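Peer 1: model the structure of this input:
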Amino acid sequence: MNIDVIGKKDGFVIRLAKAEDAIDYYEQNYCPLDKEVARLTGCKEAFSKEEVISFFMKSLEEDDRYFFLIIAPNGEIIGESVINEIDWDLKCANFRIGLYRQTERGKGIGTWATEITRDFAFEVLKLHRLELDVYSFNARAEKVYLKAGFQREGVLRDAVLDGEKYADDILMSILESEWKELKKAE
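Peer 2: Next up is the predicted model:
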């Protein structure tokens, strides 16, 4: 499938990651990784250049993943939007998104990227189900997902640590039929 750019808005672009993006991806976002991004995504705060580049390049080769970068008007990589763990037989996949810079949060970019990627999952990939999980202390992200049509379908109670306190891992999904209804209403 020949796909590159899946969305453009106000100078922002969502496009497939390319091998030549690897160094910028690392240097613009992992030197160091924003502490809040690490907290909200459940990943460690420090990565070596080799770890990031290796993961990036491996991600480009996987046939069960669409790895999109969110590019600011100035050309810098500010985030990613990913459909991964695609099960082509069941027509389902996982979704995750991350905006790396605090200055870009709260502007609607995450909502836009979520909706564009969700639409790609159903329109282009012809998926039946798109799922995600979000930590209970990330209320802003849960609100974005609800707005995009995802529904809560379960809670893994006290499944993650937020510092020294336990928090829930909320499971959410949207089905193709729900997405179609949502698109009709737009």
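Peer 1: going by C-alpha atoms from here, please, whenever you check contacts or count neighbours.
Peer 2: Fine.
Peer 1: where do the helices sit along this structure?
Peer 2: 22-29, 35-41, 49-61, 109-123, 139-147, 176-185 (DSSP state H).
Peer 1: of all the ones you listed, which one is nearest Ile78?
Peer 2: Ile78 sits nearest to helix 22-29 of all those, at 7.3 Å, using Cα to Cα.
Peer 1: and the closest one, what's buried?
Peer 2: Ala22, Tyr25, Tyr26, Gln28, Asn29 (16 or more other Cα atoms under 10 Å).
Peer 1: nearest residue to the fourth one in space, please, no chain neighbours.
Peer 2: With Cα to Cα, 6 or more residues apart in numbering as the criterion, Gln28 has its nearest non-adjacent residue at 6.7 Å, and that residue is Ile77.
Peer 1: Tyr100 and Leu90: what is the separation?
Peer 2: 32 Å (Cα to Cα, to the nearest Å).
Peer 1: ok, these two, which is more surrounded?
Peer 2: Tyr100 (22 against 10; other Cα atoms under 10 Å).
Peer 1: for the comparison step, fold the sequence that follows:
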Amino acid sequence: MGNKRPVSFERDVKWVQDVMMNDSQTTIYFAVTEQGKDDIVGYTSISEIDYRNGTCFWSGIKLDTRIAGKGWGTEVGLKILKFVFEELRMERCKGECLEEHEAGKRLMLKIGFQVDGLMRSAVYKNGKQHNQYIMSVIKSDYLHIKNERSL
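Peer 2: Sure, this is the predicted structure:
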């Protein structure tokens, strides 16, 4: 994706404003908030939305460290799947996580993703190449998850 760019508060604010004002047909961002409160405690997104083929990419979730490990990821992930399959009417949702990111992989498996494969040397991060799992949930998987979890 090119060279590193310096990050600043101003750059982050502009990025958030651009996301909020962009009416993209292929990407949707969601703020994570506690029910009944306005404070944003995380975010998630769906991208690469392809209505013709019925596919999309869930980027995972970024949560405030104070609430991580308390079930928020599972709840948000299940709501994302519900949105993907019931509102967007997708056939397949893919996700990816680094091989060594056990928490990410565990969350995805917990909500119903299945490992499709391991891409070798797929991501350059922190000065070295990393393997990355590619995972997915298809509509028939979701229907089972929905029934099992009473979504």
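Peer 1: need the TM-score between these chains.
Peer 2: In this superposition the chains share a TM-score of 0.82, using TM-score structural alignment, normalised by the length of the second structure; 143 aligned residues with a Cα RMSD of 2.2 Å.
Peer 1: thinking again about what came up before, check contacts around the alignment partner in the second structure of the residue nearest to Gln28 of the first structure.
Peer 2: Aligned by TM-score structural alignment, Ile77 of the first structure pairs with Ile40 of the second structure. If you count contacts by Cα atoms under 8 Å, 6 or more residues apart in numbering, Ile40 of the second structure has them with Ala31, Val32, Thr33, Glu34.
Peer 1: now tabulate the residues you listed in TSV and tack on neighbour count.
Peer 2: What follows is the contacts of Ile40 of the second structure, written out as TSV (neighbours: other Cα atoms under 10 Å):
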residue	neighbour count
Ala31	15
Val32	20
Thr33	15
Glu34	11
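Peer 1: nearest to Leu143 of the second structure, of the residues you listed?
Peer 2: Distances from Leu143 of the second structure to these, taken by Cα to Cα, are shortest for Val32, at 24.3 Å.
Peer 1: would you check that that closest one makes contact with Gly42?
Peer 2: Yes: here Val32 of the second structure reaches Gly42: they are 4.8 Å apart, a contact under Cα atoms under 8 Å.
Peer 1: okay, and the common contacts of these two?
Peer 2: Counting by Cα under 8 Å, 6+ apart, the common neighbours of Val32 of the second structure and Gly42 are Leu63.
Peer 1: which one in the first structure is aligned with Val16 of the second structure?
Peer 2: So, by TM-score structural alignment, Val16 of the second structure is matched to Phe56.
Peer 1: go on, Thr74 of the second structure?
Peer 2: Counting by TM-score structural alignment, the partner of Thr74 of the second structure is Thr111.
Peer 1: which ones are touching that match?
Peer 2: Thr111 of the first structure touches Val144, Tyr145, Ala148, counting by Cα under 8 Å, 6+ apart.
Peer 1: now distance to Ile170 of the first structure and neighbour count too, for these, in CSV please.
Peer 2: Shown next, in CSV, are the contacts of Thr111 of the first structure (distance: Cα to Cα, whole Å; neighbours: other Cα atoms under 10 Å):
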residue, distance to Ile170 of the first structure, neighbour count
Val144, 14, 17
Tyr145, 11, 23
Ala148, 16, 19
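Peer 1: distance-wise, check the residue nearest to Asp24 of the first structure when sequence neighbours are not counted relative to Lys143 of the first structure.
Peer 2: In space, and not counting its chain neighbours, Asp24 of the first structure is closest to Ile77: 7.3 Å by Cα to Cα, 6+ apart. As for Ile77 of the first structure, its distance to Lys143 of the first structure is 24 Å (criterion: Cα to Cα).
Peer 1: go on, Ile6 of the first structure?
Peer 2: Applying Cα to Cα, the value for Ile6 of the first structure to Lys143 of the first structure is 23 Å.
Peer 1: higher neighbour count, these two?
Peer 2: Using other Cα under 10 Å, the more surrounded residue of Ile6 of the first structure and Lys143 is Ile6, with 15 against 12.
Peer 1: residue in the second structure matching the more buried one?
Peer 2: Under the pairing rule here (TM-score structural alignment), Ile6 of the first structure has no equivalent within the second structure.
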